[in-house]
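Chemist: Build me a model from this:
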Amino acid sequence: MANILVVDDELGIRDLLSEILNDEGHSVELAENAAQARQARVAGTFDLVLLDIWMPDTDGVSLLKEWAAAGSLSMPVIMMSGHATIDTAVEATRIGAHAFLEKPITLQKLLKSVENALQRSLPPPPAPPARVLSSAASPAMTMTRTSAEGYVPPSVAAHVSHAPVAAPVETGPRQHQSFDLDRPLREARDGFEKAYFEFHLVQEGGSMTRVAEKTGLERTHLYRKLRQLGVDLGRAKRNLS
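Modeler: Okay, the predicted model is just below:
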């Protein structure tokens, strides 16, 4: 996931954005003014910056200009404001801002803007190497596909196809799933649901948005459900490493 810097002088907004982005699996650093943002930018590298326009020391547009002039605008920046004019938004975009979010920021707009910005910032995953078979290969070297071993010579495939196949060893969240069917129905159901959500959290990389889509639950309902079941979101994220 991404490393994101949130710059805003309002504590409530910093905490809210940090909670949402952390739940999506991102690493978040906070700055309450331009001075702290400068220090963070010098000390670390970020995939995205969420930058408030109106701040007490230096406004966000001036800080954006400063980074652009210094050649430090190597990451997408999303500007945020509850009082900015259209001219301000246009100016920020001209300087190099990726997008503009008007406060109060809705969850849907925030996540969509972050997703779009990170698609520009993060490199695509490398494609798997293609298998190339020479058409000029001799009959003795003709390759045969088996479901477990890829391409192997026929002489080897003849033995592989008749060899006993060991049962796959489960790894990840599945190997810890066991249910005591002697328990009362409610307790057994809660145990299953907890294992179910923990499994999907790991499968979806800790992204609450993707887990909500996968399980068919509205995001707020999903939060309440996970807290009710005692699902440790921090543990689910640690299982990814």
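Chemist: hey, let's count contacts and neighbours off CA atoms from now on
Modeler: Will do.
Chemist: could you pull out the helices for this structure?
Modeler: Here the chain has its helices, by DSSP state H, at 11-23, 34-43, 60-69, 86-95, 107-121, 154-160, 185-203, 208-215, 219-229, 233-238.
Chemist: Could I get those helices in CSV, plus columns for mean neighbour count and distance to P128?
Modeler: Output for the helices of the chain, formatted as CSV (neighbours: other Cα atoms under 10 Å; distance: least, Cα to Cα, whole Å):
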stretch, mean neighbour count, distance to P128
helix 11-23, 16, 30
helix 34-43, 14, 34
helix 60-69, 17, 36
helix 86-95, 15, 37
helix 107-121, 15, 20
helix 154-160, 13, 24
helix 185-203, 17, 20
helix 208-215, 17, 24
helix 219-229, 13, 34
helix 233-238, 15, 26
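Chemist: And A188, how far from G172?
Modeler: Relative to G172, A188 is positioned 21 Å away (criterion: Cα to Cα, to the nearest Å).
Chemist: How about D59?
Modeler: Look at D59 and G172: by Cα to Cα, they are 47 Å apart.
Chemist: between these two, who's got more neighbours?
Modeler: Using other Cα atoms under 10 Å as the criterion, D59 and G172 rank with D59 on top: 15 against 11.
Chemist: gap between that one and Q228?
Modeler: Distance from D59 to Q228, by Cα to Cα: 42 Å.
Chemist: cool, V90 as well?
Modeler: Here the criterion is Cα to Cα. By it, V90 lies 45 Å from Q228.
Chemist: With V160 instead?
Modeler: Separation of V160 from Q228 (Cα to Cα) stands at 49 Å.
Chemist: For the most centrally placed residue in the chain, which non-adjacent residue is spatially closest?
Modeler: For the chain, the residue lying nearest the average C-alpha position, counting by Cα atoms, centre = their mean, turns out to be M1 (4.2 Å). Using Cα to Cα, 6 or more residues apart in numbering and skipping residues adjacent in sequence, the residue nearest M1 is H26, 5.2 Å away.
Chemist: One more, so I can put them side by side:
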Amino acid sequence: MANILVVDDELGIRELLFEILDDEGHSVELAENAAQARAARLRAAPDLVLLDIWMPDMDGVTLLKEWAANGLLTMPVIMMSGHATIDTAVEATRIGAMAFLEKPITLQKLLQAVDKGLARGTLRTVANNPAGSNAAASQATAGEPGSNQAQGTVPRLVAVNGAAAAASGSPDGAGAHVGHVAAVAGAAGWHVLDLDAPLREARDAFEKAYFEFHLAKEQGSMTRVAEKSGLERTHLYRKLKQLGVDLSRLKRNAA
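Modeler: The predicted structure is shown next:
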């Protein structure tokens, strides 16, 4: 995952962005003003910067100009503001910012902008270092759907019902169905669902396999699983605890 620098003078915004990006598996450093951001940039070049425009000591556009003038604008920068004008956004883009996010920032727009920024940073690295292009390309496609690596590391969910879908990697190599039993592949292996069990028990077993599957697929990201399942994060945490899902093990496996 990436090293991301978040620069914003509002504590609440910094904490929120840290929680979301940390949950996505990124290493996040926080700065509340331009001075701290400047020091963080020199200390360890981040892969991506989220930069607020309006700050008390120096605004984000001025800091962006400084980085560009000194040859330090080597990483994608996403500008953020709740009060910026179109002219300000255009100026930031002209200087070198890759995107502009208007506050309040929605989760979907944030993650999309971060993904695009990191992808652009990878392409820039490949362009500047052709010798490493094959390795970078391999890393960029490793987790894409359909790649062998992605298929090998993310357990697939297969509910087998009579002659329904089979899956490689199942207990007998072709799916599992014996009598009134269905086999579901989860992060902890195969879950056997007794279809003769009371509805609540069968539902709990399926839900546990469902959440383990998606947590593994999303590399332990509670944010993405909450979005996928349509549950609030707090509700999702309670549901996983109720079902006995071992989050610590899933995160270790995803690491």
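Chemist: okay, now the residue nearest to M1 of the first structure: neighbour count?
Modeler: Neighbourhood size, H26 of the first structure [other Cα under 10 Å]: 17.
Chemist: I4 is in contact with that one, correct?
Modeler: Yes: shown here, H26 of the first structure and I4 form a contact pair, counting by Cα atoms under 8 Å, at 7.0 Å.
Chemist: Look up how far V7 of the first structure lies from the equivalent of K239 of the second structure over in the first structure.
Modeler: For K239 of the second structure, the aligned residue in the first structure is Q228 (criterion: TM-score structural alignment). Distance of Q228 of the first structure to V7 of the first structure, given as Cα to Cα: 32 Å.
Chemist: re earlier: who's in contact with the residue nearest to M1 of the first structure?
Modeler: Neighbouring residues of H26 of the first structure by Cα atoms under 8 Å, 6 or more residues apart in numbering: 1-4.
Chemist: what does L193 of the second structure give?
Modeler: Under the criterion of Cα under 8 Å, 6+ apart, the contact partners of L193 of the second structure comprise 181-184, 202, 205-206.
Chemist: One more: V181 of the second structure?
Modeler: By Cα under 8 Å, 6+ apart, the contact set of V181 of the second structure is 192-196.
Chemist: make it 7 Å
Modeler: 192-195 (Cα atoms under 7 Å, 6 or more residues apart in numbering).
Chemist: Top of the residues you listed by number of neighbours, please.
Modeler: Counting by other Cα under 10 Å, L193 has the largest number of neighbours within these, with 22 neighbours.
Chemist: Give me the distance between that one and Q149 of the second structure.
Modeler: If you measure L193 of the second structure against Q149 of the second structure using Cα to Cα, the figure is 28 Å.
Chemist: Kindly report the same for T125 of the second structure.
Modeler: Going from T125 of the second structure to Q149 of the second structure by Cα to Cα gives 23 Å.
Chemist: Compare the two (neighbour count), which wins?
Modeler: Counted by other Cα under 10 Å, T125 of the second structure and Q149 do not tie: T125 has more neighbours, with 16 against 13.
Chemist: Which strand or helix spans the more buried one?
Modeler: Assigned by DSSP states H and E, T125 of the second structure belongs to helix 107-128.
Chemist: quick one, that helix and helix 222-229 angle?
Modeler: Angle, helix 107-128 of the second structure to helix 222-229, by axes from the mean of the first three to the mean of the last three Cα atoms, to 10 degrees: 120 degrees.
Chemist: Contacts for helix 107-128 of the second structure next, please.
Modeler: Judged by Cα under 7 Å, 6+ apart, the contacts made with helix 107-128 of the second structure from elsewhere in the structure are 47-48, 75-76, 132-133, 136.
Chemist: Could you do stretch 28-48 of the first structure as well?
Modeler: Outside of stretch 28-48 of the first structure, the residues that reach it under the criterion Cα under 7 Å, 6+ apart are 2-9, 14, 18, 22, 55, 57-58, 63, 75-77, 118, 121-122.
Chemist: Kindly recompute the last result at 6 Å.
Modeler: Outside of stretch 28-48 of the first structure, the residues that reach it under the criterion Cα atoms under 6 Å, 6 or more residues apart in numbering are 2-9, 58, 75-77, 121.
Chemist: Next: stretch 195-207 of the first structure.
Modeler: Against stretch 195-207 of the first structure from outside (Cα under 6 Å, 6+ apart): 24-25, 173, 236-237.
Chemist: what about the residue nearest to the centre of the first structure, distance to P76 of the first structure?
Modeler: Relative to P76 of the first structure, M1 of the first structure is positioned 15 Å away (Cα to Cα).
Chemist: now F197 of the first structure
Modeler: When distances are taken as Cα to Cα, F197 of the first structure and P76 of the first structure turn out to be 33 Å apart.
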